[in-house]
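1. turn this into a model:
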Amino acid sequence: MGNYLYEALEQKYPVIGIAKNEFNSPDFMRRSIYRGESRTPLFLTAIGIDVDEIKPKVEGMHGAFRIPSLLKKLDQLTRI
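-> Model prediction:
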């Protein structure tokens, strides 16, 4: 889905995906992130930007648990 969005935006803006469940994407575009004391990773993908550039930024996001605080709040707000 991220690739379709990237193309729809005429490749002008990078698209970053963070998922709780693994999905099929090329290995060069996907990284696993372990946050806090969780043994379950988050799955990070990116197009239009190097995924290795994004990984430390996601790892350093606020929150002591697996899901960064901002993403948890965003998920809650989009379910309303």
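2. CA atoms for contacts and neighbours, from now on please.
-> Will do.
3. residue contacts, the residue most central in space within the chain?
-> Nearest residue to the geometric centre of the chain (CA atoms, centre = their mean): Ile18, 2.2 Å. Neighbouring residues of Ile18 by CA atoms under 8 Å, 6 or more residues apart in numbering: 42-45.
4. which SS class is it?
-> Here Ile18 is strand, with the state taken from DSSP: H, G, I helix; E, B strand; the rest coil.
5. re earlier: among the contacts of Ile18, which one sits closest to His62?
-> Distance to His62, by CA to CA, is smallest for Leu42 among the contacts of Ile18, at 14.7 Å.
6. this one next, for a side-by-side:
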Amino acid sequence: MILAIDVHYKGALAKVVGAFFEPKAAKAVQYITTNINGVDEYVPGEFYKRELPCILKLLEKVELGKLDAIIIDGNVFINNNGDFGLGGRLWESIDHKVAVIGVAKSLFKNTEDKVIEIQRGKSEKHLFVSSIGIDLAAAASLIHNMHGEYRLPSILKEVDRLTKEA
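-> Below is the predicted model:
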């Protein structure tokens, strides 16, 4: 089972949505949500400080032992040296219990050695996949083969949409 997580912010309020699904599935088996008040403001270069507490709050509702991977909207690494971005910090926070796959819409400068670029559907825009706790090629293949004919897999699009609902 895989869990895809996304967070949306409105001021100091965050809505976090998670979707449990099997690889290649068109729809999630289950969705979970949580709302958080008093979220820290975004600080350039420290995105994880805002997003990680939100993701961890949602994960309080999850049995990590039943997951094969967690997919986040972001990067596992922030450079080719292997310094952690949001995904790496999440992996540390959950004591390396579950693999983390980052799916980003833009390439983080100096991370070329830590990502695989994939194209989905007819989109000319790439997705940038990074991972920890799972082979990078396997993570990229998983994202590439997820259901949906567009750049973003169907389930990731749906999680994003649900975070924006009131």
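7. TM-score them against each other, please.
-> Comparison of the two superposed chains (TM-score structural alignment, normalised by the length of the first structure) gives a TM-score of 0.88, and 80 aligned residues with a CA RMSD of 1.5 Å.
8. the residue nearest to the centre of the first structure and Arg31 of the first structure, how far apart?
-> Per CA to CA, to the nearest Å, Ile18 of the first structure is found 10 Å from Arg31 of the first structure.
9. name the residues contacting each of the two.
-> 43-45.
10. top of the residues you listed by number of neighbours, please.
-> Neighbour counts for those (other CA atoms under 10 Å) peak at Thr45, which has 25 neighbours.
11. so what corresponds to that residue in the second structure?
-> Alignment note (TM-score structural alignment): Thr45 of the first structure maps to Ser130 of the second structure.
12. for the strand or helix carrying its match, packing partners?
-> Following DSSP states H and E, one finds Ser130 of the second structure within strand 127-132. Packed against strand 127-132 of the second structure by the contact rule (3 or more CA pairs under 8 Å, 6 or more residues apart in numbering; DSSP states H and E) you find helix 86-93, strand 99-104, strand 116-118, helix 136-144.
13. now do the first one against strand 127-132, angle only.
-> For helix 86-93 of the second structure against strand 127-132, the angle by axes from the mean of the first three to the mean of the last three CA atoms, to 10 degrees is 20 degrees.
14. okay, buried residues for helix 86-93 of the second structure please.
-> For helix 86-93 of the second structure, the buried set under the neighbour-count rule, 16 or more other CA atoms under 10 Å, comprises 86-91.
15. would you format the helices and strands packed on strand 127-132 of the second structure as CSV with distance to Ala14 of the second structure included?
-> Output for these, formatted as CSV (distance: least, CA to CA, whole Å):
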stretch, distance to Ala14 of the second structure
helix 86-93, 16
strand 99-104, 20
strand 116-118, 29
helix 136-144, 25
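16. now do the strands in the second structure.
-> For the second structure, the strands defined by DSSP state E cover 2-10, 13-21, 30-37, 69-73, 99-104, 116-118, 127-132.
17. let me have those strands in a markdown table, extended by distance to Cys54 of the second structure.
-> Shown next, in a markdown table, are the strands of the second structure (distance: least, CA to CA, whole Å):
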| stretch | distance to Cys54 of the second structure |
| --- | --- |
| strand 2-10 | 7 |
| strand 13-21 | 7 |
| strand 30-37 | 7 |
| strand 69-73 | 12 |
| strand 99-104 | 16 |
| strand 116-118 | 26 |
| strand 127-132 | 20 |
